[in-house]
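S.K.: What follows is a predicted protein model with its sequence.
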Amino acid sequence: MKIDLSGKTALVTGSTAGIGFAIARGLQEAGAAVVINGRSTASVEAALGRLGGPARGRAIDLGTAEGVDALAALEPRFDIVVNNLGIFEPVDFFAADDAVWDRHWQVNVMSGMRLARIYLPGMAERGWGRMLFLSSESAFNIPVEMIHYGVSKTADVALARGLAKRMAGTGVTVNSILPGPTLSEGVAEMLKAEMAGGKTLEEAGADFVRTHRPTSLLRRPASVEEVANMAVYLASPLASATTGAALRVDGGTIDFIS
């Protein structure tokens, strides 16, 4: 199986590190012309330096309507859009005020919605396109320590499914990806306390999975590359019959058959 994305342009939001960066690298290795995105010029330039090749960057906050409009003015066309931008913050439900909920909603949901509204029509006109949403196993296993996050990720799955129906018959597919615990920089930051006790990142990650995601069959976090592999496949012509799906890269954490 050979994935060839030569001649395709791809945007990966929130791609200066973690899963987003791994997806950007995978798409570039498959031949796509990739646009890296982050909020600061320094982070974007650093990511471009690590990525190498012909990729270009856009330092724009896509968690705002103004940021999305600014990107659209600079980049009017993409063949592939990966809505990876997202935040998570453990806050108990009764301590999570409206600002916490609104911040997660704007970044995790509205960013992808606005980009879909801008870029899907052009994909449909050209008869080919790929729109991906990075959701989470937390969309179905709502985490009690961050209910606001789980709700936003459930919304991503619903949005992707609805958009897939709207784009039916156009040659454009829309799907969501549900990673489980993944060893990204954000997760590493969350596990700092455990690592301070002498554990490696991998050991702390495995302990976290066993404690907080006991249904995991993998019994360890995924690597960012393992999640990226699914995204690159779904972005390719080889996935032409997959649309409206929520594809799990969760290590078997979600405990039902689907």
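M.R.: In hand now; what should we look at?
S.K.: okay, CA-based contacts and neighbour counts for the rest of this
M.R.: Fine.
S.K.: List the buried residues of the helix ranked longest in the chain.
M.R.: Assignment by DSSP state H gives helix 147-166 as the longest helix of the chain. Within helix 147-166, the residues that count as buried by 16 or more other C-alpha atoms under 10 Å are 147-161, 163-164.
S.K.: Could you tell me the angle between the next helix or strand after that helix and helix 147-166?
M.R.: Later in the chain than helix 147-166, the nearest helix or strand by DSSP states H and E is strand 172-179. Our comparison of strand 172-179 with helix 147-166, counting by axes from the mean of the first three to the mean of the last three C-alpha atoms, to 10 degrees, yields an angle of 160 degrees.
S.K.: Pasting the second one now:
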Amino acid sequence: RKGFDLKVFGYISLSRAFLKKRKGRDGVIINIIGNSGENWDAAYFAGSTGNAALMSFTKALGGRSLNHGIRIIGVNPGPVATDRMLKIMKRKAIDILGDEKRWEELYDHYPGKRPATVKEVADLCAFLASPLSGYTTGTIVTIDGGISARGSVI
């Protein structure tokens, strides 16, 4: 519960503070959420539930904040090549393949055959924060190499 509260109410508190400070001036809030809110993962129940709540919050607030000049967008990355992701993949390799050293084989089950890079996620966020996407608000943009389209990874 502590993790859920921190995640969900942390986003809400920061969003409120930003909206209060920026009211009447243009701005963009990009909530980096995670696609387990769409593609529920039993191993990460609290995280998946928190992500689903944040997706709903982002959509609801995005629809209300534009009249104050603020756009709110959610970004749902799937797996991203980070140290944390490597640890998760090694745990899954033990559970699924019985051998931590075979973790890279798990990417064979991903439609894109690899995780996203941090730069790919950052580039998407830069675009969403730019005037090029000035009409985008109250929506969730997924960057997961096709995982959501398929419905699951493994």
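M.R.: Done, it's in. Keep in mind that what you see is a predicted model, and the values were worked out from it rather than measured.
S.K.: What about residue 1 of the second structure, how many residues nearby?
M.R.: When counting by other C-alpha atoms under 10 Å, one arrives at 9 neighbours for residue 1 of the second structure.
S.K.: Equivalent analysis for residue 177 of the first structure, please.
M.R.: 26.
S.K.: How about the contacts made by the counterpart of it in the second structure?
M.R.: Under the alignment (TM-score structural alignment), residue 177 of the first structure pairs with residue 75 of the second structure. By C-alpha atoms under 8 Å, 6 or more residues apart in numbering, residue 75 of the second structure lies in contact with 30, 31, 32, 33, 34, 125, 140, 141, 142, 143.
S.K.: Could you see which of these carry over to the first structure?
M.R.: Compared against the first structure with both residues aligned by TM-score structural alignment, their matches' C-alpha atoms under 8 Å, the contacts of residue 75 of the second structure retain 30, 31, 32, 33, 34, 125, 140, 141, 142, 143.
S.K.: In JSON lines: the residues you listed, plus neighbour count and distance to residue 94 of the second structure.
M.R.: Below are those laid out as JSON lines (neighbours: other C-alpha atoms under 10 Å; distance: C-alpha to C-alpha, whole Å):
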{"residue": "30", "neighbour count": "19", "distance to residue 94 of the second structure": "35"}
{"residue": "31", "neighbour count": "19", "distance to residue 94 of the second structure": "32"}
{"residue": "32", "neighbour count": "19", "distance to residue 94 of the second structure": "28"}
{"residue": "33", "neighbour count": "27", "distance to residue 94 of the second structure": "26"}
{"residue": "34", "neighbour count": "25", "distance to residue 94 of the second structure": "23"}
{"residue": "125", "neighbour count": "18", "distance to residue 94 of the second structure": "33"}
{"residue": "140", "neighbour count": "21", "distance to residue 94 of the second structure": "32"}
{"residue": "141", "neighbour count": "17", "distance to residue 94 of the second structure": "31"}
{"residue": "142", "neighbour count": "20", "distance to residue 94 of the second structure": "28"}
{"residue": "143", "neighbour count": "21", "distance to residue 94 of the second structure": "26"}
